[in-house]
Each structure stands twice: as structure tokens, then as C-alpha cells.
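>>> Curious how this folds, go ahead:
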Amino acid sequence: MTEQEFLDLLARYKHGKLSGAEMQQFAQAVADGTFDDLVKEDVLKTLHEPKVSGKKGILRILTVRRYKVAAAVVAGVVAGGLSFLLLTRHSRQADITARRNVEADFPPGSHKAVLTLADGSVVELDSTGAVIPAQGNAIAQASGGQLHYQGGSSGPESLYNTLRTPRGGQYKIKLADGTQVWLNAGSSLRFPIQFHKGERTVELKGEAYFEVAKDAARPFRVKAGKMDVAVLGTHFNVMAYENEETIQATLLEGAVNVMAGNEQQRLAPGQQASMPASGHIAVKEVDVEEAVAWKNGLFIFQDAGITTIMRQIERWYDVEVEYEGAPKDIQLNGEVYRSYNLSQVLAVLKAAGLQFKIEGKKVVIIS
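Predicted coordinates for the structure are as follows:
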């Protein structure tokens, strides 16, 4: 492939006009390292240009308010002796491995989940929907990647259902009170099929974004590990994966109270409460776009370490990640579409200095 042919593919890629075969050819050319200088130039240009709606680069442009942070991190990494953007040369065997990596591809996640009913029966859900057996007088319907509960009463005792998304899956649910919940990959939500008087309580493992229906008489409570989040009606994200260092609650709209043991903190929009496995609740201002990026079809990395990034990739692409040696101590900034195949995401990370090989369903990071 000539430089001009590569630039033509790059230009068409930015406008979303590559065919499947062309996309594979383009990703392979990036992984090969033949056009390292052109890739580096594009990434640098992308980092410094204003954001243009609908335009894509090898590394999707950071928003203006993120730019100063990104520039500082780039400078810090270069000063530390490891360029954030400089592509390094490797042995012939490494190049062969890179070409094979493009062929060993994995598609992005999709709408899929498993619903466990109160009687223990299980219903498989996907984007086409499913038939949900009756439970009391409540009605549940599944279609278009969404589960919807409405009407009825479950009687004097609440009947609980559990919605679980596997790695490589996500799903949306509308609860009986009108609250909407987006469930990220590798997560579960336990909830009553009908809320009675008093609190509306659900239990979360993993990550979910909530748009809570307002009801002053019935506060909404999310139990996530050692953290409880109580609201009346608001928009917020909760991340409580067991393999993450902290539980995080991020508020986008309204107000929430975050509780853990005898501690309680009230959040304002734009704030995030985080709590490690053993420690106290800490509150800070954050960019909420990063917290809900997964819901909006993006990976957004701000000062993100390799292990943090790869945990997200494990969940979304349903792969295992291992490390040959200690992971590189670098922090990355940027945005990548979650609709990309794994090879495309790894090509972006390769442009940031990450080296890898794929063995079956395992991604091995080479330090």
C-alpha cells in the first residue's frame, strides 16, 4: 500500500465510508506500523483541532475543556521517557503478530441479558425481545433491547426479578414506577416488579445509569455494595464492579444522598462520590461525560491507566486480559467508539504506545 492509498483510506474512514474489507485493510495497515509517521501526525492533529461533529480521527478529538489536561499528560509522559504518541519499531516476529491480531477480531457488545423471575425461571433477552410470563397482575414486555414493566400489583409481598447482563452485553429497563435504567456489561439489577408504599429500593452489582421518576412520597434507593444512593427524582450513574478499586456515584441532574455506614454526603450536579473497599466517602468535581460515556456509545479516557482501560475492554468485548511483565505506568486521554471491533480499539491504543498479542480470547499486553 502506498502512502497516498493509506491517506485515502484514512480520509474515507473519518467520514464513515469504509467497507468491511477496507476497514480490515486500514486497521491492518495501522497495526503493521508502516505508516507510523502518518498515524502520529493524524493523532497530533486530532488532539489540537476543535471538535467537529460527525468527524472521526484515529483518536477521537477531546472536548475543549479536556484539552489542557490532555496536553499536560502528553507532556508528562514524553518527559518520562515514553512518548504517548510515538510508535516504536519492533522485531519481524512482532510485526507478524500484529498482522495476526487484526485477523483475530472480536465484535463489540450488543443488547443481551438474562432475566430471572421470582419463581426462578429464566428468560433470555436480546434486541429482538422475548415473551415474559405473567407474574401476579404485573405486565412485562421485552423488545428492541428494552424491558418494560407496567401496571398491576404483586400482592402483600413484593415479587423480585433480577436482570443480568453478561460481559459483552448491555440492556435497558423501565421499572414499574417509570424509572429508566441502562445496565452496563457484566452487571445485575435486582428489583421488585411493582413498588409499594414507602421506599423504592433496587440492588445493583456492576454499573448502571438511572433516570429516576419523581415521587416525593417514595424515595428511590440504590444499594451498591457498601454504598447506598437515595434520591427523589434525578439522573445519576453508579459504578460498583467488584474488580474496580472504588464504588462511584456520579450525579448529572437533581440531588442525591450517598451513604455508607454512619457517613452521608449530599451531591450536587457534576460531583462524584467514591469509596474504596476500606475507607471513607470522598466527593469531587468530575466531567460527567466520562462517567456516562458507556451509555452514549463511547470509551472516554481521562488520565486513565492501562489496567483501568483494559478492564473496560474485558467487559465490553468479553475477552481476558493478561500482562507480560508489569503494566506500563502511562496515563492516556481520548475517546474511542464502543461500536468499534476490538482490533480497531487496539489499533488506537497501539498508536498510544501499547503493544499486545491475541491468543484465542485472551489479549496479552506486552510491557
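
>>> contacts, neighbours, all on C-alpha from now
Fine.

>>> Now do the buried residues in the helix or strand containing Lys45.
Assigned by DSSP states H and E, Lys45 falls within helix 36-48. Neighbour-count burial for helix 36-48 flags 36, 38-40, 42-43, 46-47 (criterion: 16 or more other Cα atoms under 10 Å).

>>> what does stretch 58-77 give?
So stretch 58-77, judged by 16+ other Cα under 10 Å, has buried residues 58-63, 67, 70, 73-74, 76-77.

>>> do the same with stretch 195-209
In stretch 195-209, counting by 16+ other Cα under 10 Å, buried: 195-196, 200-209.

>>> Redo those as a markdown table? Include distance to Gln271 and secondary structure.
Below are these laid out as a markdown table (distance: Cα to Cα, whole Å; DSSP: H, G, I helix; E, B strand; the rest coil):
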| residue | distance to Gln271 | secondary structure |
| --- | --- | --- |
| Phe195 | 29 | coil |
| His196 | 31 | coil |
| Arg200 | 23 | strand |
| Thr201 | 23 | strand |
| Val202 | 22 | strand |
| Glu203 | 22 | strand |
| Leu204 | 20 | strand |
| Lys205 | 21 | strand |
| Gly206 | 20 | strand |
| Glu207 | 17 | strand |
| Ala208 | 17 | strand |
| Tyr209 | 15 | strand |
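
>>> Which single one of the residues you listed is nearest to Glu359?
Gly206 (26.9 Å; Cα to Cα).

>>> Arg190 is in contact with the closest one, correct?
No - Gly206 is beyond contact range of Arg190, at 11.7 Å (criterion: Cα atoms under 8 Å).

>>> re the thing from before, include distance to Leu251 when you put the buried residues of helix 36-48 into CSV, please.
Formatted as CSV, those follow (distance: Cα to Cα, whole Å):
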residue, distance to Leu251
Asp36, 40
Leu38, 40
Val39, 37
Lys40, 36
Asp42, 35
Val43, 32
Thr46, 30
Leu47, 28
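
>>> this one next, for a side-by-side:
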Amino acid sequence: MNDLTSEQISRLADKWLKGTISQEEKALFEAWYNNVPEGTVEWDDDMAHSGRELREHLLQQIRERMEEKRPLTLYKRIPVRYLGAAAAVIVLMMATGIYWYTARKDQSLSTAYNKGTTIQLKPGGNKATLTLANGDVIALEDEQNGKLGQQNNTKIIKLNNGQLVYNSEQGKAGNAPVVLNTLSVPRGGKYNITLADGTVVWLNAASSLTFPAAFTGKERQVTLSGEAYFEVATDASHPFTVKVGDMQVRVLGTHFNVMAYNDEQSVNTTLLQGAVKVQSAAGEALLKPGQQAKMDHTGNVKVAPADINAAIAWKNGLFSFNNASIEEVMRQVARWFDAEIIYPDGIPQDRFQGEIDRNSDITAVLKILEASGVKFTVQGHKILVRS
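Now for the predicted structure:
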């Protein structure tokens, strides 16, 4: 069971993470995991409190070995019940070359950081502003929990940091005039809002949502810029529509993600549960769970199987890359750390696959990415990327 190739191990780990691994493949993966010789990464049962904690521990082990220019092996002292977390690290290690890491003579990221420069880039957090119908702007991170205000018959309540609730008084919303509010999340931010109908929306960095304080009429309509994950409250008599530029996503009650950044090549709608119809001037598509619709800049819509884990990784506190280019990777990094990305010598052609905790500091994130051969230098709020 120990003669699996690196490619086979990587493929099995990837299937484990995506939930597509068969019982036979799962047994093979566990057998390999339980029978390889013990190595340098250890995690005793009494230390393993969660898969997330384990992943952070393993990534720290990777970083330490990279700094010391020592190879890293990942073996069986990690409890089998946390093999999913180990699989995430295995995929990243295989994809970036960390698994058989050897010392490189090129300038390393640590060299770029050892010049006394203070790193200004910080991971994102719960930051947003709320613009009311009268133009008043509320910086939510500066507000205490509790009632922030009222729009007609709807109370605006801040629960915990990063959570906003619109509570419409039952039976009165239908008589109230429509007033629009906008929740804006800057680069380096995220926020969660419960709309007046009970729909829950998670907003990613550099995103905004315009919505009525209370839904009236036959339809529920919101406008999105950037990226958001929706869990729409079921109401068959009042369809829910998300407007994104010239595109509309029309639903009754469902869970889906919309990624609509201006600097991306397409607007991606990924369906997890229920059904949605994606409409543009050039056509429309009806999605089933597990599918993704991509609308290009001409309005054409194409449907393909979705990588669900990658599509909603941001909501779960992760960067997730599936054969992603360095430009795709760095666009995510730029939004979350509010950084400017510069390619002084052209754009490297490296590809990336794996997951990284979004709460890691910028040094840790770039350290892991650098193992592929790409080099980074941080200068203030700028990240220079070279081959």
C-alpha cells in the first residue's frame, strides 16, 4: 500500500476534499496513510481539537521546513478522523512542489522580508459601510451591537461584529414605500446580512449589495457588485432576483454564489441547492445543483459542472485554487489584503491548486505560493511578482 505515486496520492486527496472519493478509493487512501513510515510531522490525539487547527499546524510545519530548507514528509501520527484536513495540505503540497521541497538558490521571500521593512498588509476582517435611503453612511465596525436605526417599518440591528439584520414588522411592510439601502464591503473586508424576508447574504471583499429595507410588491429584487453567497428564504409567490450588470439570477428559494468582479473574465453563478435561472440579453440557462453558469463579456452563458468547494471557499475562510493561474490567485490575494499587484518582468505561467487559510498573515500565504518557483517582494501595500 506504500507504493502509491505522488500523483496518485494527490488525486486521492483532491477527491477526498471534493467529496467525490469512492469507498474503494477512500480505503486505499486510508491504507496508504496508515501504513507509510512515520515522518517529521506529528500530531497526537490529545492535541487535535479540530480539523481547522490541524490544518494551521501543518501549514506552519511546512513554512518552518521551507525556511530551514529541509524536506517535509506528512505521515500517520495525524488522527484518521482529521484526514480531511491532512488531505487539504497534501493537495497544496503536491501542487506547489512543497512535498519534495529542495533548497533554491534564488532569492526567497524571507530574504525580501529581512530588510527591516514593516509589513503593512493585514488579512481582511468584518468591515463595511451601510448607506441609508437618506444618504447617511454608517461605518459598521465603529457601531455598538443593537439597533442602529429604522427605515419605515423596518428595524436595522447589528448583532455581532460582521452581522446585520433587517427586521420588518409583520403586516406593515406591504404598505411602506420602497426605500433602498446599500451595504458596501471594501477591499480587505467581509460582512453578513439578513434581509427583511429572512434571506441571508454573505458579502466578500470589494463587493456591495443594494436592497429594499422591506420587500413589497410581487418580486424581491437586489443588486450585486462583486461577490456574494445567498441563502434565499423560500417564498414561491415572490420570486427573488439578483441583478448583476446586464445579467439576472432569478430564484424562489435556494443557496447559490455569484462572483461578478469587473476584473474577472466572467460572471460565475454557482448553485448548491434548489434551482436558479440565469438570464442575459444573449440567452439564459436553468441551473441544477452542482452546476455553474459563466457569462462572458458578450453576454453568452455557458453551463458546466461546478467546483463547489472552490466557489464558496471564501465564505468558509479559505483561499481555494483549482489549476488557477498566478493572476487568478493574486486577484483574490489583492482583494483580501487590499494590495496592489505588480508584475515587473511579465506574468509567470505557474498554476496553483490547493487551499490556504484566509486568516493567515501575508507572509505565510506568499511563503506557500512561493514554493512553486514564483518569487514575491512586499513593498508597503504593493506585492511584486516575478518568475
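
>>> who's in contact with Thr162 of structure 1?
Residues near Thr162 of structure 1 by Cα atoms under 8 Å, 6 or more residues apart in numbering: 115-117, 188-191.

>>> just Leu267 of structure 1 next, same as before
Contacts of Leu267 of structure 1 by Cα under 8 Å, 6+ apart are 251, 255-258, 273, 283.

>>> in the stretch 51-200 of structure 2, which spans are helices?
Using DSSP state H, counting those that start in this stretch, the helices of the stretch 51-200 of structure 2 run over 51-67, 83-96, 109-113.

>>> Most tightly packed of the ones you listed?
helix 83-96 (a mean of 24; mean count of other Cα atoms under 10 Å).

>>> surely Leu163 of structure 1 meets Lys112?
No - with contact defined as Cα under 8 Å, Leu163 of structure 1 does not reach Lys112; the gap is 10.3 Å.

>>> which one in structure 2 is aligned with Gly225 of structure 1?
Applying TM-score structural alignment, one finds that Gly225 of structure 1 aligns to Gly245 in structure 2.

>>> any idea how far Ala311 of structure 2 is from its match?
20 Å (Cα to Cα, to the nearest Å).

>>> the more surrounded of the two?
Between Gly245 of structure 2 and Ala311, counting by other Cα atoms under 10 Å, Ala311 is the more crowded of the two (23 against 13).

>>> Arg221 of structure 1 - that's part of a strand, no?
Yes - membership of Arg221 of structure 1 in a strand is supported by DSSP: H, G, I helix; E, B strand; the rest coil.

>>> Tell me if I'm right that it and Met227 touch.
No - the pair Arg221 of structure 1 / Met227 is not scored as a contact, 10.4 Å apart, by Cα under 8 Å.

>>> The spatially most central residue of structure 2: what's it in contact with?
The structure's structure 2 has its C-alpha centroid closest to Trp314; by Cα atoms, centre = their mean the separation is 1.4 Å. The neighbours of Trp314 of structure 2, taking Cα under 8 Å, 6+ apart as the test, are 204, 320, 358.

>>> Repeat that for Thr241 of structure 2.
Counted by Cα under 8 Å, 6+ apart, Thr241 of structure 2 has contacts 219-222, 248-251.

>>> Against the centre of structure 1, work out the most remote residue.
The C-alpha centroid of structure 1 is most remote from Pro156, which lies 38.4 Å away (Cα atoms, centre = their mean).

>>> That one and Phe195 of structure 1, how far apart?
11 Å.

>>> Gln141 of structure 1 too?
17 Å.

>>> Pull out the buried residues from stretch 130-144 of structure 1.
Counting neighbours by 16+ other Cα under 10 Å, one finds that the buried residues in stretch 130-144 of structure 1 are 130, 132, 135, 138-142.

>>> Tell me the gap between it and the middle of its chain.
28 Å (Cα atoms, centre = their mean, to the nearest Å).

>>> next one: stretch 300-315 of structure 2
11 Å.

>>> what's the answer for stretch 168-185 of structure 1, then?
15 Å.

>>> what's the answer for stretch 259-271 of structure 2, then?
That offset, for stretch 259-271 of structure 2, works out to 13 Å (Cα atoms, centre = their mean).

>>> tell me, that stretch lands on which residues of structure 1?
Using TM-score structural alignment, stretch 259-271 of structure 2 pairs with 239-251 in structure 1.

>>> Which positions within the matching stretch qualify as buried?
Those would be 239-241, 246-251, for stretch 239-251 of structure 1 by 16+ other Cα under 10 Å.

>>> Among those residues, name the ones in strands.
239-240, 246-251 (DSSP state E).

>>> so which of those residues would you say is closest to Ser278 of structure 1?
Nearest member of these to Ser278 of structure 1, counting by Cα to Cα, is Thr246, at 9.3 Å.

>>> That closest one: what's it in contact with?
240, 274-277.

>>> Please convert those to a markdown table, extending it with secondary structure and distance to Leu18 of structure 1.
Below are those laid out as a markdown table (DSSP: H, G, I helix; E, B strand; the rest coil; distance: Cα to Cα, whole Å):
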| residue | secondary structure | distance to Leu18 of structure 1 |
| --- | --- | --- |
| Ala240 | strand | 38 |
| Ser274 | strand | 41 |
| Met275 | strand | 44 |
| Pro276 | strand | 44 |
| Ala277 | coil | 45 |
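
>>> hmm, back to that, so which of the contacts of Leu267 of structure 1 belong to strands?
251, 256-258, 273, 283.

>>> Return the closest of those with respect to Glu22 of structure 1.
Looking across those and measuring by Cα to Cα, the closest to Glu22 of structure 1 is Leu251, at 41.1 Å.

>>> need the contact list for the aligned residue in structure 1 for Glu355 of structure 2.
Residue pairing (TM-score structural alignment): Glu355 of structure 2 is matched to Glu335 of structure 1. Shown in contact with Glu335 of structure 1 (Cα under 8 Å, 6+ apart): 59-62, 298-301.

>>> Any idea how far the helix holding Lys45 of structure 1 is from the middle of the chain?
25 Å.
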